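> Sequence and predicted structure below; questions after.
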Amino acid sequence: MKKLIIAVIGLGLIAGVAGWFLSAPTGLSQMDIAQLKDGDPAKGESIFWASGCGSCHAAKGAKGDEKLNLGGGLRLETPFGVFVAPNISQDPEDGIGGWSLADLANAMTHGTSPDGRNYYPAFPYASYARMDLADISDLFAFMKTLPAIPGKAGPNELAFPFNVRRGVGLWKRLFLDPAPVIASPVGAEDVDRALWDRGRYLVEGPGHCGECHTPRNLAGGLKLADWLGGAPAATGDGKVPNITPVAGGFGSWSANDIAYYLESGFTPDYDSVGGEMVSVQENMAYLSADDRTAIAAYLKAIPTVSATSE
């Protein structure tokens, strides 16, 4: 019995040490950091709107230029607890005004803070990990032009074990993957591949559409087999719709319908955007017409997910 107890303790220690190393925060390689260049703030503005920064980090209900005041504070009530969007304004004490470009790139592609902690995936770095470093450089340059907003946003409200940030490192091992979700267009031989690729980049990367429109497993990871097939709302009640080309639903929209919806907020049957999608649509209206067309092209040529997946 004594030997058994010693063996169990030994295995527990080995598992603990392994878990500690496997959960360690990761970051960009020195080679990647060396390749980071000064960005273009004009290009970065488009990335800012595509990435939806103001939707979470500006005040609730903010419109227009108010979305540039990134003082945080939005409460995201989820099954894992309440996540509070932090201040990401240019305030050097309360925001990210003291961050370097490498700090932002590590946060967005690896979910790792400048002081080496794991971020919770309420910050959608699992999608941002698919972004080009050049775009992150441009975004950083644009964000440097934005106001400094004093004041801390407040702490997350999480119970054990979700309040143990180190454990998020294990989540990253399972679900943080920079590879594209959909390898190639389906269902249409005449797809403009360059346009579709641009749409895939915007939807799967900065646009992080899958974070809301794709169902999750018990660990909070996206079920990629049901990509964009609809999901329970991450915050509150209700459902987020299936936006694959499913018959009788979103699939009945033409590419022009989708692009126009992203620009204007109006559906083909003259209804208007509602709920949390209001802020997203307002962001998409800032994109170029070509980018909205690309998003539509992508959504029209991805695998259909049955409506039952919602």
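Perfect, thanks for sending it.
> Every contact and neighbour count from this point should use C-alpha atoms.
OK.
> How about the secondary structure of the nearest residue to Ile88 once chain neighbours are set aside?
The shortest distance from Ile88 to any residue other than its chain neighbours is 4.6 Å, reached at Gly95 (C-alpha to C-alpha, 6 or more residues apart in numbering). Here Gly95 is coil, with the state taken from DSSP: H, G, I helix; E, B strand; the rest coil.
> Let me know whether Gly95 touches Asn87 as I believe.
Yes - counting by C-alpha atoms under 8 Å, Gly95 sits close enough to Asn87 to count as a contact (4.8 Å).
> what do those two both touch?
Common neighbours of Gly95 and Asn87, counting by C-alpha atoms under 8 Å, 6 or more residues apart in numbering, are Gly71, Ile149, Lys152.
> Which parts of the stretch 1-150 of the chain are strands?
Under the criterion DSSP state E, counting those that start in this stretch, the stretch 1-150 of the chain contains strands at 75-78, 81-84.
> Tally up the residues packed near the residue nearest to Ala102 when sequence neighbours are not counted, please.
Using C-alpha to C-alpha, 6+ apart and skipping the chain neighbours, the partner closest in space to Ala102 is Ile33 (6.3 Å). Neighbourhood size, Ile33 [other C-alpha atoms under 10 Å]: 16.
> Put this next to the previous one:
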Amino acid sequence: MHRLLAFLVLVGGLGAGTGWIISAPDALPEAEFSTPVEGDPARGAGIFTAAGCASCHHAPGSDDRLTLSGGQRFASDFGTFIAPNISPDPRQGIGAWSLHDFANALLRGVSPEGRHYYPAFPYTSYIRMEPRDVTDLWSYLNTLPASDVPSQPHEVGFPFSIRRGLGLWKQMYLDPAWHLTRADSDELRRGRYLVEALAHCGECHTPRDRFGGLERGAWLTGAPAPDGKGSIPGLTPDKLDWSAEDVAYYLETGFTPDYDSAGGHMVEVITNFAALSAEDRAAVAAYVKALPAGGVMD
């Protein structure tokens, strides 16, 4: 009996040790984004808009979209996540970060202290960002006003408060592969990049499983609203019968073909897309029209 107990303790210890190793943050190699590179702030402004940074990180109720002091609340089944201060303030914001720190956050969901970020921050989409875009976005963020408003802690209870468990979650869901694999034109590739990477449309328009991971087999087919109030519509052809022109016009104006208008958080999304080029909106529309029915990809 004593030998069996000792064996079970040993097996349990080995299992716990393996889990601890597997769940460790997978940071970028030190060599990546460590060499000083001069980014292009003007180009980074476009990345900032397409990625919707202001939509989540400007202060609640404020018309100032460039002071990224955080504070907006995002309810979910796992708790309420509160957007942090990402202004250039060196104490309360990210002004003391290096480019490497910033890239680690965007592409790996890892903080400068080596902790996992919750995927309420859509690094599961940003992981597809091109290195130049990361650098240019970082360059632009450093030109914005600093705010000394402290970030608020997330309101997340046990067991989701154990961030180490996110390492196992990332093993399952942090995947840089494209959802729409067949993109045979420059326009379609641009649309894919905007939808699947920068604008992270799938984070809202795709249902999630019980662990909070996106259901890849139901890509962009619609989902319950994270706060439990209503639902988010699907974009696949069996859910949305708009023409490409309708989609592009909606992204510019917020008006549907039925003369309805965007509401909720989609108002912020329209604000971002309206500031992009007509070519970018047409590329997104082309992507939407290329989606297969039911969201099942090749």
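Alright, I've got the coordinates. Because the structure is a prediction, the values reported are computed rather than measured.
> one step back: pick out whichever of Gly95 and Asn87 of structure 1 has more residues nearby.
Residue environment comparison for Gly95 of structure 1 versus Asn87 gives the larger neighbour count to Asn87, 27 against 22, counting by other C-alpha under 10 Å.
> isn't that one right up against Leu74?
No - between Asn87 of structure 1 and Leu74 there is no contact, the gap being 9.8 Å when judged by C-alpha under 8 Å.
> can you list residues touching both of these two?
When contacts are counted by C-alpha under 8 Å, 6+ apart, the set common to Asn87 of structure 1 and Leu74 consists of His57.
> Residue in structure 2 paired with Ile243 of structure 1?
Taking TM-score structural alignment, Ile243 of structure 1 has Leu235 as its aligned residue in structure 2.
> roughly how far apart are its match and Ala146 of structure 2?
In this structure, Leu235 of structure 2 and Ala146 of structure 2 are separated by 37 Å, where distance is defined by C-alpha to C-alpha, to the nearest Å.
> So between these two, which is more surrounded?
A side-by-side neighbour count of Leu235 of structure 2 and Ala146, using other C-alpha under 10 Å, places Leu235 first with 26 against 23.
> and the more buried one, what does it touch?
The contact partners of Leu235 of structure 2, taken as C-alpha under 8 Å, 6+ apart, are His205, Leu220, Thr221, Gly222, Val288.
> again, 6 Å this time
Under the criterion of C-alpha atoms under 6 Å, 6 or more residues apart in numbering, the neighbours of Leu235 of structure 2 are Leu220, Thr221.
> likewise Asp138 of structure 1?
Asp138 of structure 1 sits in contact with Gly39, Asp40, Pro41, Lys43, Gly44, where contact means C-alpha under 6 Å, 6+ apart.
> right, and the last one touches Phe142 too?
Same thing as Gly44 of structure 1. Yes - with the criterion set as C-alpha atoms under 6 Å, Gly44 of structure 1 and Phe142 qualify as a contacting pair; they are 5.1 Å apart.
> Need the residue closest to the centroid of structure 1.
Nearest to the mean C-alpha position of structure 1, counting by C-alpha atoms, centre = their mean, stands Pro124 at 2.9 Å.
> For structure 2, just list every one of the helices.
Secondary structure of structure 2 (DSSP state H): helices located at 2-22, 41-50, 53-57, 99-108, 123-126, 131-141, 165-173, 186-193, 202-205, 244-253, 266-274, 278-290.
> List the buried residues in stretch 119-130 of structure 2.
Of the residues in stretch 119-130 of structure 2, those scored as buried under the neighbour-count criterion (16 or more other C-alpha atoms under 10 Å) are Pro119, Ala120, Phe121, Pro122, Tyr123, Thr124, Ser125, Tyr126, Ile127, Arg128, Met129.
> next one: stretch 254-262 of structure 2
Taking 16+ other C-alpha under 10 Å as the basis for neighbour counts, the residues of stretch 254-262 of structure 2 that come out buried are Gly254, Phe255, Ala262.
> what's near enough to touch the first one?
When you say that, I think you mean Gly254 of structure 2. Counting by C-alpha under 6 Å, 6+ apart, Gly254 of structure 2 touches Ser261, Ala262, Ile270.
> what's around the equivalent of Pro147 of structure 1 over in structure 2, how many residues?
Pro147 of structure 1 is assigned Pro145 in structure 2 as its aligned equivalent, the criterion being TM-score structural alignment. Neighbourhood size, Pro145 of structure 2 [other C-alpha under 10 Å]: 13.
> just the one 3 residues further on next, same as before
Neighbourhood size, Asp148 of structure 2 [other C-alpha under 10 Å]: 14.
> Please apply the same query to the one 10 residues further on.
Counted with other C-alpha under 10 Å, residues neighbouring Phe158 of structure 2 total 8.
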